[in-house]
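Participant: coords please:
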Amino acid sequence: MAFDELLEYVGKGGRFQILNAILCMLLNILSSPHDFMENFSSATPAHRCYVQLLDNLTSEANITVNLTAEALLRVSIPMDLNQKPEQCRRFRQTQWQLLNSNVSTTNNIDLETEPCLDGWIYDQSVFTSTIRTEWNLVCEYQSFKSFAQAIYMAGFLVGSPLCGFLSDRVGRKPLLLFCCLACGILGTCCAFAPMFSIYCALRFLFSACMGTVQFNSLILLLEGTSPKWHPTIITVFGLSMSMGQVLLGGLAYMFRDWHILQLVVSLPYFIFSLFFCVVSESVRWLIATGQTERALKELKRIAYINGNKDVAQSLTTEILTYKMKEELNTSEKQFKIKEIIVNPTVCRIVLCGSFLGFSGVFSSHGLMLDVQSLGDDIFLSQFLLGVVEFPSKLLTFFVIRHVGRRPSTTVSFLVAGSCIVVNIFVSKDMATLRLIIFLLVKTSLASFVMIYIAFSNELVPTTLRLTLQSIFNLTTRSAAIFSALVLATRSYFVHLPMILFGIFPIAASICVYFLPETFNLPLPDTIEDMEKRDRFRNKGTREKQRKVFLEQGHKNVL
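Facilitator: Prediction:
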């Protein structure tokens, strides 16, 4: 617990922390668009079957020379119920009789049709190229977009636990550098994938690395700053994710070819990997794992960058060892995965924390998949989806600074869950009221995401932080996949998805009771710190809890 006082000694909010924060926030802005990029790279343009008579006029030039394209379309492609050309069927034979205005179009259903055996013709007025037009993923293959997104999310499920496990053992910086470089390579290769299966495989590997980049950069920031700066970091981190969504709308509007869009959001990773070569390793992790010499070197570097040259020169191994005596003693113990299962305190926090993350993402992601488009302009819709999160996340900044984690999480869940259930009984004709309720739900869940980032980080110790955070991330990514599957149950019971999206947050609000309050307390470094804090879960012992931690930190300095 003495690390926060040691950080105060070398500089807790100087140039070093500011530069690290700027670098990590820019990286998060770049990473955020990838979750939603397939809204554009896999968009479905208007399309119809390829017809030789219509698209290759040389074959029957003497017949069609006096016919308009509209007339040729009428005799080649059947019309749907909205009197628009069918996208997946064509007439088996040219129906010249349809040129007669006296022939009713309602008889089209009796005419013999066939699938698009010769491919499709795509409208390129909005997108010049997407993965659907690249590999003809339309009609009977239209579900392949969902498969691609599911495979992408599966990369997080596989990569996050593995990378979290490795990060707690080899360090934050090496894995962050490796995954950042891998993202650049894999993302670039995606743009040149020769077939859909290879594209999906590359996206799977990319998401596995990108999850590590996002969480390692945040953990590196939080572990390198004092707790009082954590609300600011988390708020800016959340805003950077919204900025990434806004940026995606602008980039997709500028680059209508999916190959170019993919390259634009992938190549900058190579530049960031160069910057991370000079980023310092987490000193808190170095101390917690007993690497005193490296920790001292990094502390001197931090002090020098922050302008505290006298402090940098006066720091010695003896001073560091004396101040961090307890942490260095506990670092000799090698933590194993079985301690997460056997230790009741760790097990309860993992289960409850995972359920909180699952419930929040399950409801928010499900609603975003089900929400009606804000307009015909897909680029403007993406832009607005990012913009509307700014007020909510700015308000959450003050909540994180002044309100406890347990009450703020409970209120966010109760408001979101209740509004979702209430919205089931609101008539679709009352569009304005339904929109207001939806915005209230979106605001509550967006606030929860930021609170959860702070809460989950404060719940777990330094020695197991990335391992346990990867478990939390595993459950949230699972929730995103399950929310999409739940929407398919609407064909059996129309209100079932909304009922589930409402019940889970309400149930999670009860689960908050079984977690300790972490507001305004130092980050735990070991499992023993977690167990000590767990004895003071009740609100009435909060002041006593704080005194115990402060006295412990004071003894480490003396």
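
Participant: alpha carbons only for contacts and neighbour counts from here, please
Facilitator: Fine.

Participant: next helix or strand past the helix or strand where A303 lies?
Facilitator: Per DSSP states H and E: A303 is located in helix 292-305. As assigned by DSSP H and E, the chain's next helix or strand after helix 292-305 is helix 309-314.

Participant: okay, buried residues for that following helix please.
Facilitator: In terms of neighbour count (16 or more other CA atoms under 10 Å), helix 309-314 has its buried residues at V311, A312.

Participant: rewinding a little: contacting residues around the helix holding A303?
Facilitator: The contact list for helix 292-305 (CA atoms under 8 Å, 6 or more residues apart in numbering) reads 10-11, 14-16, 280-281, 283-284, 286-287, 309, 311-313, 315-317, 320-321.

Participant: list buried residues within the residues you listed.
Facilitator: 10-11, 14-16, 280-281, 283-284, 286-287, 311-312, 315, 320-321.

Participant: next step: the residues you listed restricted to helices.
Facilitator: Within the buried ones among the contacts of helix 292-305, residues falling in helices by DSSP state H are V10, R15, F16, V283, R284, L286, I287, V311, A312, L320, T321.

Participant: hmm, the fourth one is touching G224, no?
Facilitator: Translated: V283. Yes. Contact criterion CA atoms under 8 Å: V283 and G224 qualify, at 7.0 Å.

Participant: and the gap between the closest residue to Y122 other than its chain neighbours and L205?
Facilitator: Closest residue to Y122 apart from its sequence neighbours, by CA to CA, 6 or more residues apart in numbering: H47 at 4.4 Å. H47 is 31 Å from L205, where distance means CA to CA, to the nearest Å.

Participant: quick one more, to check against the first:
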Amino acid sequence: MELDEAFRFIGSKGPLKVGWYHILLYALLVFYNCWIIGFQLMGMIFIGHVPKNYQCTPPDGFFTNDTTPVLDETTELDKCHMYEVQDGIVTQNITECLYGWDYERIIGETSIVTDFNLVCGDAIYAKIAQSVFMVGVLAGSVTSGQISDFFGRKIVLHIALVLKAVSGVIMALLWDYNALVASWFFVGVFNQAIQISSYVMMTEMFPPEIRTISTPLVSLIWGLAVSSVVPIALLFPNWRHYQIFISVICLIGVPLWWLTPESARWLISRGQIEEAEEILKKMAKFNGIKIPNSFLSDDKEIPLNEDIIEPSNKGHDGENEGEVHQQYYLLRAVTK
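Facilitator: Predicted coordinates:
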């Protein structure tokens, strides 16, 4: 039996001819692919957020307006310079910010910009940190597919989930800029590994006619997932709390390891036919379908249950064009 035909047979009783097992597994993989990934990718907007208004922190005993100069020919306050204070007197000497910055906070939000004062002359470092994260995403794109081809989709997906949780929590706890950027790189690597492996599993679990629906549907769900980033960021305005939250939820993959099957298509490509058959048997049992033993290596016909037989169309000569739907689900191609 060819694998796509096996999927058709196993899902012959379910909605859209895919079966409830596939639907539930698809929902889990979509959660990984859209929400887990979206929280991290779109979260960089909040993690690297630059406040609209900020001024130099004045020395003790003075207010911001006392020590902040006004830019020439404007009424805008200078964000990067201050009047120097000597012997308790504000002079007209302009210097760089000596005591840090005061940031406008609407709901108490923080970011790596406010934590490390990445403004004015150091503003480039916030962009560098975000770029390093995207370099990690690129590295994950290049390597994770090849690794999953060798070790399997399931193991790469779940290891990436655990490692992203660990590296994400470490990133949230770091107060050294260089160490934070390094950890953000690995977050990007593991984040993309989750996306690649989960998406590949989604494409490999359906026959071609269903795949044309299931894969574009991910793009629509992605929009919903991305829109949910905003309420999460409002709930956790401190970027460190936000990062810990979106990292810890990756650990949902640990208990689901035993419920998530390996890709049957990958197993067959590695010559592990019996293991693939065991997975398909579990799918069929969950969907209420009976299948014979060693069906992937057998060139045989498997009768359909009467309650799932579809009426066939009549040809011009009165003969049934779809006789196979009345009697058998003909499974001819032998898996090589």
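
Participant: mind checking the TM-score on these two?
Facilitator: Once superposed, the chains reach a TM-score of 0.81 (TM-score structural alignment, normalised by the length of structure 2), with 296 aligned residues with a CA RMSD of 2.5 Å.

Participant: related to what we said a few turns ago, what's the residue nearest to Y122 of structure 1 aligned with over in structure 2?
Facilitator: Matched by TM-score structural alignment, H47 of structure 1 corresponds to Y54 in structure 2.

Participant: what about that match, how many neighbours?
Facilitator: Y54 of structure 2 has 18 neighbouring residues, counting by other CA atoms under 10 Å.

Participant: hmm, it is touching R105, no?
Facilitator: No. Between Y54 of structure 2 and R105 there is no contact under CA under 8 Å: 9.4 Å.

Participant: can you give me the helices in the stretch 251-400 of structure 1?
Facilitator: 258-264, 268-275, 283-288, 292-305, 309-314, 317-323, 325-330, 338-342, 344-370, 378-387, 389-402 (DSSP state H, counting those that start in this stretch).

Participant: to what extent does the first one diverge from structure 2 after superposition?
Facilitator: What it means is helix 258-264 of structure 1. Compared with structure 2 after fitting, helix 258-264 of structure 1 deviates on average by 1.3 Å (mean CA distance after the TM-score superposition for structure 1).

Participant: could you pull out the helices in the stretch 1-150 of structure 1 for me?
Facilitator: 3-10, 15-31, 38-41, 52-55, 61-64, 69-76, 131-135, 144-170.

Participant: in a markdown table, list those helices along with distance to R406 of structure 1.
Facilitator: Listed next are those as a markdown table, based on distance: least, CA to CA, whole Å:
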| stretch | distance to R406 of structure 1 |
| --- | --- |
| helix 3-10 | 23 |
| helix 15-31 | 27 |
| helix 38-41 | 35 |
| helix 52-55 | 64 |
| helix 61-64 | 73 |
| helix 69-76 | 63 |
| helix 131-135 | 44 |
| helix 144-170 | 26 |
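
Participant: of these, which approaches L267 of structure 1 most closely?
Facilitator: Closest of those to L267 of structure 1 is helix 15-31, at 10.2 Å (criterion: CA to CA).

Participant: and the closest one, what does it pack onto?
Facilitator: If you count contacts as 3 or more CA pairs under 8 Å, 6 or more residues apart in numbering; DSSP states H and E, helix 15-31 of structure 1 packs onto helix 196-223, helix 230-254, helix 292-305.

Participant: to G553 of structure 1, which of the ones you listed lies closest?
Facilitator: helix 196-223 (16.6 Å).

Participant: so that closest one matches what in structure 2?
Facilitator: On the basis of TM-score structural alignment, helix 196-223 of structure 1 is assigned to residues 177-204 in structure 2.

Participant: tell me how far that stretch is from the chain's mean position?
Facilitator: 8 Å (CA atoms, centre = their mean, to the nearest Å).

Participant: mind listing what's buried in it?
Facilitator: Neighbour-count burial for stretch 177-204 of structure 2 flags 177, 180-204 (criterion: 16+ other CA under 10 Å).

Participant: how about I36 of structure 2, what does it touch?
Facilitator: The contact partners of I36 of structure 2, taken as CA under 8 Å, 6+ apart, are I246, I249, C250.

Participant: need these in JSON lines with distance to N65 of structure 2 and neighbour count, can you?
Facilitator: As requested, the contacts of I36 of structure 2 are arranged in JSON lines below (distance: CA to CA, whole Å; neighbours: other CA atoms under 10 Å):
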{"residue": "I246", "distance to N65 of structure 2": "39", "neighbour count": "23"}
{"residue": "I249", "distance to N65 of structure 2": "44", "neighbour count": "13"}
{"residue": "C250", "distance to N65 of structure 2": "46", "neighbour count": "23"}
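
Participant: same list, these, but as TSV with distance to M44 of structure 2 please.
Facilitator: Below are those laid out as TSV (distance: CA to CA, whole Å):
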residue	distance to M44 of structure 2
I246	12
I249	17
C250	17
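
Participant: which one of those residues is nearest to D122 of structure 2?
Facilitator: Closest to D122 of structure 2 out of these is I246 (27.6 Å), distances taken as CA to CA.

Participant: ok, for that closest one, nearest residue in space, not its chain neighbours?
Facilitator: Closest residue in space to I246 of structure 2, ignoring its immediate chain neighbours: F39 at 6.4 Å, by CA to CA, 6+ apart.

Participant: likewise for H230 of structure 1?
Facilitator: L222 (6.3 Å).

Participant: again with Y125 of structure 2
Facilitator: L118 (6.3 Å).

Participant: what's the matching residue for that neighbour over in structure 1?
Facilitator: Match for L118 of structure 2 (TM-score structural alignment): L137.

Participant: count of neighbours near N108 of structure 1?
Facilitator: Considering only other CA under 10 Å, N108 of structure 1 is surrounded by 17 other residues.

Participant: same check, this time on H241 of structure 2
Facilitator: 17.

Participant: surely it is in contact with A172?
Facilitator: Yes. At 7.4 Å, H241 of structure 2 counts as touching A172 under the criterion of CA under 8 Å.

Participant: stretch 248-262 of structure 1 aligns to what range in structure 2?
Facilitator: Counting by TM-score structural alignment, stretch 248-262 of structure 1 corresponds to 229-243 in structure 2.

Participant: now that stretch, how far from the centre of its chain.
Facilitator: Distance, stretch centre to chain centre, for stretch 229-243 of structure 2: 17 Å (CA atoms, centre = their mean).

Participant: endpoint to endpoint, it covers what distance?
Facilitator: OK, stretch 229-243 of structure 2 end separation, CA to CA: 12 Å.

Participant: got a list of contacts for it?
Facilitator: Counting by CA under 8 Å, 6+ apart, 38-39, 42-43, 46-47, 107-112, 168-169, 171-173 sit against stretch 229-243 of structure 2.
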